[in-house]
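Student: Below are the sequence and a predicted model; questions follow.
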Amino acid sequence: MSNLQGKVAVITGGSSGIGLATAQRFVKEGAYVYITGRRQSELDKAVALIGNNVTAVQGDVTSLPDLDRLYATIQAEKGQLDIVVANSGIVEPKSTADANETHFDKTFNINAKGVFYTVQKALPLISNGGAIIVVSSIVSSKGFPGYATYSATKAAVRSFVRTWTMELKERGIRVNTVSPGPVDTPMIDSQAESKEGADQVRAFFATQVPLGRMGQADEIAAAALFLASDESSYIAGIDLPVDGGMAQV
């Protein structure tokens, strides 16, 4: 039997990168998956790639009405929710000296507020014994120049997970974070002004990883699958690094 047979999952930021790879993994393992994202055209492409057992719900994780609509849709169509993967996030590198209020608020609204309310709004629907996986980052525990705001948001969601593990223990809901290291996704391209610049970013990150390369989205998805499945039934409150050893040595 597949690891997630009969389960219903929601994955925010599911139209590309880690979110899309996770949705593909979950469907392959028997789950029905709802993916979210802000751009309908990207969601449509993701649905075509996933192929079956998937519904896309356009929305913004910083909008509480959008989150209400997401969970109302799942309730109406499936009547259950077993797994939440809070994956939506942005990276906009800026030094502390250059970060303005707009940058600060945008980063915290999406990466911290968005995660908080994605989980809060799911609580009335998610099954007892369910699983919540929050995508954090190894930067939550390391200092990288230019990533002050991003790193702080990832530390915030790691803190959320510790608290939620205790708050939800009576319901048997397991809450964990997965923390990727450098992963080769479209987000890398968004951090550079040109293809050459993006290639330089990739080359630099590869030199920082003991395994000598960047990770792939499917490798993070494999970790998320483990945390979502009964294979991790005695694991709660942890941070699972998937980083090629970058933050470990």
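Tutor: Structure's in. What do you need? All of these numbers come straight from a predicted model, not from anything done at the bench. Numbering: from 1, shown residues only.

Student: okay, CA-based contacts and neighbour counts for the rest of this
Tutor: Will do.

Student: my guess is L64 meets V115, correct?
Tutor: No: look at L64 against V115 with Cα atoms under 8 Å: they stay out of range, at 11.3 Å.

Student: Which one of the two is surrounded by more residues?
Tutor: Taking neighbours as other Cα atoms under 10 Å, L64 and V115 compare with V115 leading, 26 against 15.

Student: hey, which helix is longest across this protein?
Tutor: When the chain is parsed with DSSP state H, its longest helix is helix 148-167.

Student: packing partners for that helix?
Tutor: Helix 148-167 makes packing contacts with helix 101-108, helix 114-122, strand 174-180 when contacts are defined by 3 or more Cα pairs under 8 Å, 6 or more residues apart in numbering; DSSP states H and E.

Student: Just the buried positions in the second one, please.
Tutor: Put plainly, it is helix 114-122. G114, V115, F116, Y117, T118, V119, A122 (16 or more other Cα atoms under 10 Å).

Student: How about stretch 207-227?
Tutor: 208-209, 213-225, 227.

Student: and of the helices and strands packed on helix 148-167, who's closest to A192?
Tutor: helix 101-108 (16.7 Å; Cα to Cα).

Student: okay, which residue is most central for the chain?
Tutor: By Cα atoms, centre = their mean, the mean C-alpha position of the chain lies nearest to N87, the distance being 1.9 Å.

Student: Alongside the first one, take a look at this:
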Amino acid sequence: MNPTKKAVVTGGTHGIGLAVVKALLAEGAEVVLTGANEKNVEAARSELASDRAHVLRSDASSLADIDALGRYVEDTLGSVDFVFVNVGYAETGPIEQVTEAVFDKIFGIKVKGAFFTTQRLLPLVNEGGSFVFTTAVLDGLGYAETSVATGSVTAVRGFAKALAAEFVPRGIRVNVISPGFTQTPSMGFVTTNDEEKAAIQKQGEELTPMSRHAAPEEIAAAVMFLAFDATFSTGIILHADGGLGQVMA
């Protein structure tokens, strides 16, 4: 990755996002990364401790915060080569238990946040640059009690397809990373307790043909490929799911 690249990673203070930030820094990039949780933001600042890592608390569901992020990126980096749109929030439960507040929170962060972050940062992305959106294996499958979360990632998948076509004249690529079960602090669902996380761990190992969860670094490697190496690919979905959505074990 030469000369020095500049990147933005939303949802970059833990899990897959943090793994992508570390991969970027290891390649010499300068990165603005965001997180909504102040504890995670401070932990990332402490852990990264690099003058090339600029950590900003930002709520993806807030248009004011998104605009502030755009101004911060412009002031700090000027222009960028890569944007990883990695915000998300998910809760599970049967349709009878879904409240308007839960629905609005999931769609506000995952769908509204992804769309308007892209809109705000687009003018700062260099020709030849790229966006990568995070969805999930849910975007191509149907799991009971995940209706709102599934709807949100499927919407983002649709954005990516349409924006890939829209950004071609600008020389900007748009692709999707669709992870399966991944060993992150939240296991993909922020409201889970330790017992529920253990159940997700067991379920992931049983359902995934490769019989394990991905390490965040494995997903990060796929993201980096889409970001910089897949120069003749746009509008694609790269499934990093251990075969879960692709093959029968």
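Tutor: Yep, it's here. Everything numeric here is computed off the predicted structure, so don't read it as measured data.

Student: The strand ranked longest in the first structure to helix 114-122, inter-axis angle?
Tutor: The longest strand of the first structure (DSSP state E) is strand 126-135. Counting by axes from the mean of the first three to the mean of the last three Cα atoms, to 10 degrees, strand 126-135 of the first structure points 170 degrees away from the direction of helix 114-122.

Student: what angle separates strand 126-135 of the first structure from strand 174-180?
Tutor: Interaxial angle of strand 126-135 of the first structure relative to strand 174-180 (the same axes, to 10 degrees): 20 degrees.

Student: Strand 126-135 of the first structure vs the second structure, average offset?
Tutor: Taken over the aligned residues, the distance from strand 126-135 of the first structure to the second structure averages 0.7 Å (mean Cα distance after the TM-score superposition for the first structure).

Student: could you say what helices and strands that strand packs with?
Tutor: So strand 126-135 of the first structure, by 3+ Cα pairs under 8 Å, 6+ apart, packs with strand 81-86, strand 174-180, helix 217-228.

Student: Figure out which of these is closest to L4 of the first structure.
Tutor: Nearest to L4 of the first structure, of all these, is helix 217-228, at 8.0 Å by Cα to Cα.

Student: That closest one: how far from the chain's middle?
Tutor: Relative to its parent chain, helix 217-228 of the first structure has a centroid offset of 10 Å by Cα atoms, centre = their mean, to the nearest Å.

Student: what element comes up after that helix heading to the C-terminus?
Tutor: With elements assigned by DSSP states H and E, the helix or strand that comes after helix 217-228 of the first structure is strand 239-242.

Student: so that following strand matches what in the second structure?
Tutor: Counting by TM-score structural alignment, strand 239-242 of the first structure pairs with residues 237-240 of the second structure.

Student: What of stretch 20-38 of the first structure?
Tutor: Counting by TM-score structural alignment, stretch 20-38 of the first structure sits on residues 18-36 of the second structure.

Student: And for that stretch, what's in contact with it?
Tutor: With Cα atoms under 8 Å, 6 or more residues apart in numbering as the test, stretch 18-36 of the second structure has contacts from 1, 4-13, 41, 44, 48, 52-60, 73, 77, 216-217, 220-221, 223-224.

Student: Pull out the buried positions in it.
Tutor: Across stretch 18-36 of the second structure, burial judged by 16+ other Cα under 10 Å covers 18-25, 28-36.

Student: before we move on, what about stretch 150-170 of the first structure?
Tutor: Result for stretch 150-170 of the first structure [16+ other Cα under 10 Å]: buried residues 150-158, 160-162, 164-165.

Student: would you turn these into CSV with distance to Y234 of the first structure?
Tutor: CSV is the format used below for these (distance: Cα to Cα, whole Å):
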residue, distance to Y234 of the first structure
Y150, 30
S151, 28
A152, 28
T153, 27
K154, 24
A155, 23
A156, 24
V157, 21
R158, 19
F160, 19
V161, 16
R162, 15
W164, 16
T165, 12
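
Student: quick one on the thing from earlier: just so I know, which of the helices and strands packed on strand 126-135 of the first structure lies nearest P93 of the first structure?
Tutor: strand 174-180 (16.9 Å).

Student: Going by contacts, tell me the helices and strands next to that closest one.
Tutor: By 3+ Cα pairs under 8 Å, 6+ apart, strand 174-180 of the first structure packs against strand 126-135, helix 148-167, helix 217-228, strand 239-242.

Student: Compile those into CSV and extend it with columns for distance to P180 of the first structure.
Tutor: Listed next are those as CSV, based on distance: least, Cα to Cα, whole Å:
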stretch, distance to P180 of the first structure
strand 126-135, 8
helix 148-167, 11
helix 217-228, 7
strand 239-242, 5
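
Student: I110 of the first structure: which of these is closest?
Tutor: That would be, of these and by Cα to Cα, helix 148-167, which comes in at 9.0 Å.

Student: In a strand, V139 of the first structure, correct?
Tutor: No: assessed with DSSP: H, G, I helix; E, B strand; the rest coil, V139 of the first structure is helix; it does not lie in a strand.
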